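Peer 1: kindly return the folded structure for what I paste below:
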Amino acid sequence: MKQISYNGEMFITGTETSDALVLFVTHAMPMETPVAIEVPVLEPNNEIALHTLVLSASTQLHVTETEVVASENELEQFPIPLLLTVGIKDVQPLSAADVASMDDSVGLDLDFGRNA
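Peer 2: Reported below is the predicted structural model:
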């Protein structure tokens, strides 16, 4: 189990979950738009609740080990959240031949303020 500091708030979640969040923020987020991630969190009353975190390139997470002892089924209680990125679809550059073959004519007859 690990404790995470996020936007000044502290919460406890599973080790695999916290490791996945750190990996996601440090490797997938720098060039993407913010995303909302639901994370299972151990509440003070020992219940597990989902918290929504908004992660972006500027997200700062501080992760530390905690004294809370994980149960044998930690991964079942604290599953790794679905970590999707939102971004631009793969864009392929056009070759000179592709550009030359495009019809860029505009079929409009514009009157540029001249009297007809």
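Peer 1: going forward, measure contacts between C-alpha atoms and count neighbours the same way
Peer 2: Noted.
Peer 1: and the lengthiest helix in the chain, which residues are buried?
Peer 2: Scanning the chain for the helix with the most residues, using DSSP state H, yields helix 15-23. By 16 or more other CA atoms under 10 Å, the buried positions in helix 15-23 come out as 15-18, 20-22.
Peer 1: then stretch 76-86?
Peer 2: 77-81.
Peer 1: would you list every one of the helices in this protein?
Peer 2: Under DSSP H, the chain gives helices at 15-23, 74-77, 96-101.
Peer 1: pull the number of nearby residues for the closest residue to residue 40 other than its chain neighbours.
Peer 2: Excluding the flanking residues, the one nearest residue 40 by CA to CA, 6 or more residues apart in numbering is residue 50, at 4.5 Å. Close neighbours of residue 50, defined as other CA atoms under 10 Å, add up to 14.
Peer 1: save the helices of the chain as a markdown table, and put in distance to residue 56 too.
Peer 2: Listed next are these as a markdown table, based on distance: least, CA to CA, whole Å:
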| stretch | distance to residue 56 |
| --- | --- |
| helix 15-23 | 11 |
| helix 74-77 | 25 |
| helix 96-101 | 36 |
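Peer 1: another one to check against the first:
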Amino acid sequence: MKRIRFGSGEVVTGDAVAAALVEYITSVPATEGSVSVDIPVLGDDGQTSVSTFVVGADTQIEVSAGDDLHVDHEALRFPVPELPIIGLVATIETDPQAERTAEDIDAMMADIDDGLGR
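Peer 2: Now for the predicted structure:
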């Protein structure tokens, strides 16, 4: 279990969730702004609930071991959430015009390369 401290608060979550959140926050480019993420947390009553964090490139959290906290079936109670995709996302075109579009883009890139060589 891990304690995550932020601003004026603290939550407790599973080791894998905390690691995923740290990795996610450190990979958010400054140009992305902020995004909300939901993570499973341990409530004061011992039950699992969900907390929503608004995170961005400037988010500062502190993660520490919750040595005094142990729960059965941690991985099941605190699954790593699907975090929003950040940055550019590529898609693959499969329609009949895709090959022609690719050829057009290749031709434009060749023109640019030729222009840069002058």
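Peer 1: TM between them?
Peer 2: The TM-score (TM-score structural alignment, normalised by the length of structure 1) is 0.71; 97 aligned residues with a CA RMSD of 2.5 Å.
Peer 1: before we move on, the earlier item: and of the helices of structure 1, who's closest to residue 30 of structure 1?
Peer 2: helix 15-23 (11.4 Å; CA to CA).
Peer 1: show me what the closest one is in contact with.
Peer 2: With CA atoms under 8 Å, 6 or more residues apart in numbering as the test, helix 15-23 of structure 1 has contacts from 1-2, 4, 39, 61, 63, 75, 78-81.
Peer 1: that one corresponds to what range in structure 2?
Peer 2: Mapping helix 15-23 of structure 1 onto structure 2 (TM-score structural alignment) gives residues 15-23.
Peer 1: coming back round to it: and the residue nearest to residue 40 of structure 1, what pairs with it in structure 2?
Peer 2: Checking TM-score structural alignment: residue 50 of structure 1 goes with residue 50.
Peer 1: go on, residue 34 of structure 1?
Peer 2: Using TM-score structural alignment, residue 34 of structure 1 lines up with residue 34 in structure 2.
Peer 1: am I right that its match is in contact with residue 54?
Peer 2: Yes - the pair residue 34 of structure 2 and residue 54 passes the contact test of CA atoms under 8 Å, sitting 6.4 Å apart.
Peer 1: those two: who's more crowded?
Peer 2: Using other CA under 10 Å as the criterion, residue 34 of structure 2 and residue 54 rank with residue 34 on top: 18 against 10.
Peer 1: can you pull out the strands in structure 1?
Peer 2: Ranges of strands within structure 1 are 2-6, 9-13, 35-42, 48-55, 61-65, based on DSSP state E.
Peer 1: so which of the ones you listed gets nearest residue 94 of structure 1?
Peer 2: Between the strands of structure 1, strand 35-42 lies closest to residue 94 of structure 1; by CA to CA that is 30.4 Å.
Peer 1: elements contacting that closest one?
Peer 2: With contacts defined as 3 or more CA pairs under 8 Å, 6 or more residues apart in numbering; DSSP states H and E, strand 35-42 of structure 1 has these neighbours: strand 9-13, strand 48-55.
Peer 1: just name the most buried of those strands.
Peer 2: strand 9-13 (a mean of 16; mean count of other CA atoms under 10 Å).
Peer 1: roughly how far out does it sit from the chain middle?
Peer 2: 19 Å (CA atoms, centre = their mean, to the nearest Å).
Peer 1: hey, what's the angle from it to strand 2-6? Just curious.
Peer 2: 150 degrees (axes from the mean of the first three to the mean of the last three CA atoms, to 10 degrees).
Peer 1: how far apart are strand 9-13 of structure 1 and its match in structure 2?
Peer 2: Here strand 9-13 of structure 1, set against structure 2 after superposition, deviates by a mean of 0.5 Å using mean CA distance after the TM-score superposition for structure 1.
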